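Colleague: A structural model of the following input is requested.
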Amino acid sequence: MTNWIPDRDSLRQPLHLSLAASISAAIEDGRLKAGQRLPTHRKLAEQLNLSVNTVSKAYDTVKRQNLIEGQIGRGSYVTDTKKPERQPYILEPEQKNMFDLSISRPAYSKLHVDRMQKLLSELPGDLNSQMFLSCRPNIGFETHRIAGTKWLSLCGLNTQPDNIILTNGVTHGMSAALSALTRPGDIVLSDSITHHLLVSACAYLGLQLVGLDIDEYGVVPDALEKACVELKPKALYLLPSLAGPNIYMMPESRRRQIADIVKKYELHLVENDACGPVAKDRPQPVSEIIPELSIYLTTFTKCTVSGLRAGYLVAPERLFPALTGRLIVFGWMATPLMCEIATRWVLDGTAEELTLWQRSNLRTRYDIARTELAEFDWHGHPSGLHLWLKLPGEWDSASFVAHARQLNIAVSPETPFMAPKSIPQNAIRISVASIRDVDRFQQALRMIAGLLKQQREPLPQLVY
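Modeller: So this is what the prediction gives:
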């Protein structure tokens, strides 16, 4: 057990948050090292003349930041951040009687299967052999980039084929963009609650990710400007149109404020618009306002079928040499056959048809959530792929995920979506489209509502 103990005189009200901050600081500066065992709740309470409840709340706060972990029967230990992250999502095929609300994916139906089978049956007759024989051009075939302008116009972005690079989806484009714009040690700004793969990507690339204060519309402009002045960041990663886990639609006025600040401090903007034109009420992308400073990313995986790993990266031509170099390293080029499928669906109207179907289906599920979760604090959007539910009472994210699992319900904890040092929100993310059957989706939400009304029970350490 560690001999470290915080200075009692340094603690301020509220005591549990002040104690949590002291523990976090000790971990960050190395006074508490990975694997060290912390004092028991009761022992620390006695040493600091605090209540056991205050210490327990402090430990829970630090645990939600993924800085410590509790092992039943052994105590609390400092988390080893070098260990591979534990994947909170279910990756196996759907299990019988399992309600999987953990994966953010589009809804689907027989319509999607029929459209894909029809296209695949047509390919052998007229497919250009270059779609499977060629490994260039790295930025994608010109025919695919020309079709991209049509799809991007539906997303509110007016651009030219020469500004488009084909990608294997948003994550592929994000990796290329971040590595092209930054060097190890540089600072990247984002929402405090952001895309979980951005958190991982910045860690892998040696970048400092700083989460900014947010409200119901996204990044707070004053927080962005303050960070620009104090931190001298290189890039801002933004999810203004339903792509973030806390699911908001940034209004046009806020987008223009953000654009003005990016331009004032000569930042680069990386805009994740994965949901594309699914939402009818979406304003124009921020990248349309400041195209000279923006890298815009979108994909077909969130609005048509999740297996269509194809998307577009739009950037000023001056960035193409750096972007192309990174694109080659991270995957050589987007898979031409996938891009051919996406292109044909754009040109014959199938992509738009499936997007409109998605909009209608998600609206139905949103209305169900409004009914089943009416008593609780949650946030979503009629065209969103998931909900952000704040937990009531004694519930915390990790324990609720574990309890829900006992009911064969899988939901996502908040931890993977938190930028480093961000204050935990005590929330979970619920996918609204990962369960195909609408009635089963409603049943799952009803079970979650019932669980939320129950008093939290202690669970033994479980292995799944």
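Colleague: when you work out contacts or count neighbours from here on, use the C-alpha atoms and nothing else.
Modeller: OK.
Colleague: so what's Pro416 closest to, chain neighbours aside?
Modeller: Leaving aside its chain neighbours, Pro416 sits nearest to His196 (5.2 Å; criterion: C-alpha to C-alpha, 6 or more residues apart in numbering).
Colleague: please read the previous query as pertaining to Val55.
Modeller: Closest to Val55 by C-alpha to C-alpha, 6+ apart is His41, at 5.8 Å.
Colleague: next one: Thr171
Modeller: Nearest to Thr171 is Leu197, by C-alpha to C-alpha, 6+ apart, at 7.6 Å.
Colleague: what is the burial count for that neighbour?
Modeller: By other C-alpha atoms under 10 Å, 14 other residues sit near Leu197.
Colleague: and if you look at the one 4 residues further on?
Modeller: The tally of other residues near Ala201 (other C-alpha under 10 Å) stands at 17.
Colleague: doesn't it fall inside a helix?
Modeller: Yes - under DSSP: H, G, I helix; E, B strand; the rest coil, Ala201 falls within a helix.
Colleague: list the contacts for the residue lying closest to it once chain neighbours are set aside?
Modeller: In space, and not counting its chain neighbours, Ala201 is closest to Ser175: 7.0 Å by C-alpha to C-alpha, 6+ apart. The neighbours of Ser175, taking C-alpha atoms under 8 Å, 6 or more residues apart in numbering as the test, are Ala201, Arg326, Phe330.
Colleague: quickly find the element holding Ser175.
Modeller: Take DSSP states H and E as the rule and Ser175 turns out to sit in helix 170-181.
Colleague: what of Gln443?
Modeller: Going by DSSP H and E, Gln443 is part of helix 438-452.
Colleague: Leu297 versus Leu44, what's the distance?
Modeller: Using C-alpha to C-alpha, to the nearest Å, Leu44 is found at 49 Å from Leu297.
Colleague: hang on, Gln65 packs against Pro416?
Modeller: No - assessed by C-alpha atoms under 8 Å, Gln65 is found out of contact with Pro416, at 9.5 Å.
Colleague: rewinding a little: the residue nearest to Val55 contacts Lys57, correct?
Modeller: No - between His41 and Lys57 there is no contact under C-alpha under 8 Å: 9.7 Å.
Colleague: still on that earlier bit, Leu44 and Leu297: who's more crowded?
Modeller: Leu297 (28 against 18).
Colleague: one more, so I can put them side by side:
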Amino acid sequence: MTIWLPDLSSGSGPLYLRLAERIESDIDSGVLASGSKLPPQRDLAYDIGVTIGTVGRAYALLRERGLVSGEVGRGTYVLERHGSRPSPSAPPTLAHEGSRTVEAPPGKLRFDSTAAPNVGQSKTIETVLAAIGRDNPDDVTSYTRTFPDHWFEAGSHWLSRNGFRPSPDTIVPTLGAHAAVVATIAAVTQPGDHILFEHVTYTQIARSAGLIGRRMALVNSDAHGVDPDDFEAVCAQKHPKLAFLMPTGQNPTVATMPAERRAAIAEIARKYNVLLVEDDLYGALTDDATPLLAEFAPERAFVVGGLSKSVAAGVRGGWVSCPTHYRHSIRVAHKMVTGGMPFLVAELCAQLVLSGEATKIHARSVAEINARLDAVRRTLQGYDFNIAPNIPFIWLALPEPWNSGTFKNAAYGQGVLIDDEDEFKAGRSDQVFHRVRIGISAPATRSEVDNGLAKIRQLLDEGDAGYDSFG
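Modeller: Prediction:
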């Protein structure tokens, strides 16, 4: 009997996407006929030398495209095709951005986002935008050529936390925190330089850095954040130019680094001349009183923040505070990598912050997040997960026999979108966590949160029965 195996020797892009496209091609050509059973995920992963998560993502994408169906307890089967085949150039039914769908598929609950919850902030934003359009007609319709002082003052105010009080002359307004970090990397490093990341982190930064020719160096972490000993070892071996860190409310582990460890990291960075980007997006949500990493190394630290997690992700506003002599180069780099700062966005962010409206929305967002975290504690009681006040996600440890990719697929089958650990791996890592991240801020209502959490609890309780749900 001939055993079907997909050929992944050609093509480009993520492995899961190449695998899905190869299977789709074999379906189109008749190699895989209607009714054919695809290999179980674990078997196929072993046979072609990829992770189960990679196979799971490919199978999920094929289900979204209507090519296969997963039958509980039986496996994944090729569906019968009806009518003419769409043109190869036609887009899939659901648009993707990386491994995530841009919009949640019909009937699915989005637990794979940590954007600020909807607490009615659109009314405030509408009022401010109307006033900006009325009072600044010329600026709204033209390119931004000058930055008024209050844009820098707003950034100084928003980034201030604990003992950290950046001067307005250290601030660069940006199109969100992501753009701030990428602009900083582009400005202070060169192609070929190593950028240091934790094994699991916000990987969009790592992917962006790779896109502009930077190389990855991975550092170990534990329950208290980056391990200083390993940080020094990596600095000595790889000579990274810059480290991207999230000392407070790390994404996805929720870890917060204690002060003594921050001091150690700062001293090591000084010893090896490593610049530090401190992403404080989630830190700004917390009441954590630990001094920022930048307070220990002000001459080499860049602090990044924005409005996406506590005010409104759609506004795309942020700032970076930097050592003064880097300010001009980062501002230029930001313009080069983004096309420039739109007046409407920068003015909206500044007015929201300086009027106090952003602080009010922040308070409502935190209250809503904490109410949803209470639901997590109630529903998932008895299971192991990292959780912290004000942080809109948890890092859930999976009991035997679950692994991360399989659990993500099973949750999808139950109508819940979550992130497996591969989503957060900055590079090819041999570390396995058997965890998933569950965000609780995106569902529209608390009842939707309760519904999604109940489905996750059911999967956890099912154990072996749930493990084989998708063949």
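Colleague: still on that earlier bit, what's the spacing between the helix holding Ser175 of the first structure and its chain's center?
Modeller: 15 Å (C-alpha atoms, centre = their mean, to the nearest Å).
Colleague: what's the first helix or strand after that helix?
Modeller: strand 187-191.
Colleague: nearest to Leu15 of the first structure, of the contacts of Ser175 of the first structure?
Modeller: Nearest to Leu15 of the first structure among the contacts of Ser175 of the first structure, counting by C-alpha to C-alpha, is Ala201 at 34.5 Å.
Colleague: I'd say Ser397 of the first structure and Ala404 touch.
Modeller: No - with contact defined as C-alpha under 8 Å, Ser397 of the first structure does not reach Ala404; the gap is 10.6 Å.
Colleague: the two - which one has more neighbours?
Modeller: Ser397 (23 against 18).
Colleague: the second structure: which residue goes with the more buried one?
Modeller: Residue pairing (TM-score structural alignment): Ser397 of the first structure is matched to Ser404 of the second structure.
Colleague: so what corresponds to Trp378 of the first structure in the second structure?
Modeller: Match for Trp378 of the first structure (TM-score structural alignment): Phe385.
Colleague: let me fix that: Leu207 of the first structure
Modeller: Under TM-score structural alignment, Leu207 of the first structure pairs with Arg214 in the second structure.
Colleague: try Leu337 of the first structure
Modeller: Checking TM-score structural alignment: Leu337 of the first structure goes with Leu344.
Colleague: what's the helix or strand harbouring that match in contact with?
Modeller: Element membership for Leu344 of the second structure, per DSSP H and E: helix 343-354. The contact list for helix 343-354 of the second structure (C-alpha under 8 Å, 6+ apart) reads 125, 128-129, 132, 139-140, 143-144, 150-151, 153-155, 157-158, 173-175, 307, 315-318, 358-359.
Colleague: mean deviation (superposed) between that helix and the first structure, please.
Modeller: Here the mean offset of helix 343-354 of the second structure against the first structure after fitting is 1.2 Å, by mean C-alpha distance after the TM-score superposition for the first structure.
Colleague: ok, which stretches of the stretch 301-450 of the first structure are strands?
Modeller: Counting by DSSP state E, counting those that start in this stretch, the stretch 301-450 of the first structure has these strands, from start to end: 311-314, 377-379, 386-390, 409-410, 412-413, 427-431.
Colleague: burial count for Gln455 of the first structure?
Modeller: 10.
Colleague: ok, Ser122 of the second structure next?
Modeller: Each residue near Ser122 of the second structure was counted by other C-alpha under 10 Å, and the total is 12.
Colleague: now do the SS call for it.
Modeller: helix.
Colleague: which residues touch it?
Modeller: Neighbours of Ser122 of the second structure in contact, by C-alpha under 8 Å, 6+ apart: none.
Colleague: tell me how far the counterpart of it in the first structure lies from Ile341 of the first structure.
Modeller: Aligned counterpart of Ser122 of the second structure in the first structure: Val113 (TM-score structural alignment). Plainly put, Val113 of the first structure is 14 Å away from Ile341 of the first structure if you go by C-alpha to C-alpha.
Colleague: repeat that for Gly211 of the first structure.
Modeller: Applying C-alpha to C-alpha to Gly211 of the first structure and Ile341 of the first structure gives a distance of 37 Å.
Colleague: try Met418 of the first structure
Modeller: Distance from Met418 of the first structure to Ile341 of the first structure, by C-alpha to C-alpha: 35 Å.
Colleague: so the two - more neighbours on which side?
Modeller: Neighbour comparison, Met418 of the first structure and Ile341: the larger count goes to Met418, with 24 against 18 (by other C-alpha under 10 Å).
Colleague: that one corresponds to which position in the second structure?
Modeller: So, by TM-score structural alignment, Met418 of the first structure is matched to Lys425.
Colleague: ok, the closest residue in space to that match that isn't next to it in sequence - how many residues close by?
Modeller: Closest residue in space to Lys425 of the second structure, ignoring its immediate chain neighbours: Val200 at 4.5 Å, by C-alpha to C-alpha, 6+ apart. Around Val200 of the second structure there are 24 other residues, counting by other C-alpha under 10 Å.
Colleague: residues contacting the counterpart of Val200 of the second structure in the first structure?
Modeller: Using TM-score structural alignment, the equivalent of Val200 of the second structure in the first structure is Ile193. Contacts for Ile193 of the first structure were tallied using C-alpha under 8 Å, 6+ apart; they are Gly211, Gly244, Pro245, Asn246, Phe417, Met418, Ala419, Ser422.
Colleague: again, 7 Å this time
Modeller: Asn246, Phe417, Met418, Ala419 (C-alpha atoms under 7 Å, 6 or more residues apart in numbering).
Colleague: ok, the residues you listed in the second structure, which still hold?
Modeller: Retained in the second structure: Phe417, Met418, Ala419, out of the contacts of Ile193 of the first structure (criterion both residues aligned by TM-score structural alignment, their matches' C-alpha atoms under 7 Å).
Colleague: measure the nearest residue in space to Arg110 of the second structure that is not next to it in sequence to His334 of the second structure for me?
Modeller: Leaving out its chain neighbours, the residue that sits closest to Arg110 of the second structure by C-alpha to C-alpha, 6+ apart is Leu417, at 5.1 Å. Counting by C-alpha to C-alpha, the separation of Leu417 of the second structure from His334 of the second structure is 32 Å.
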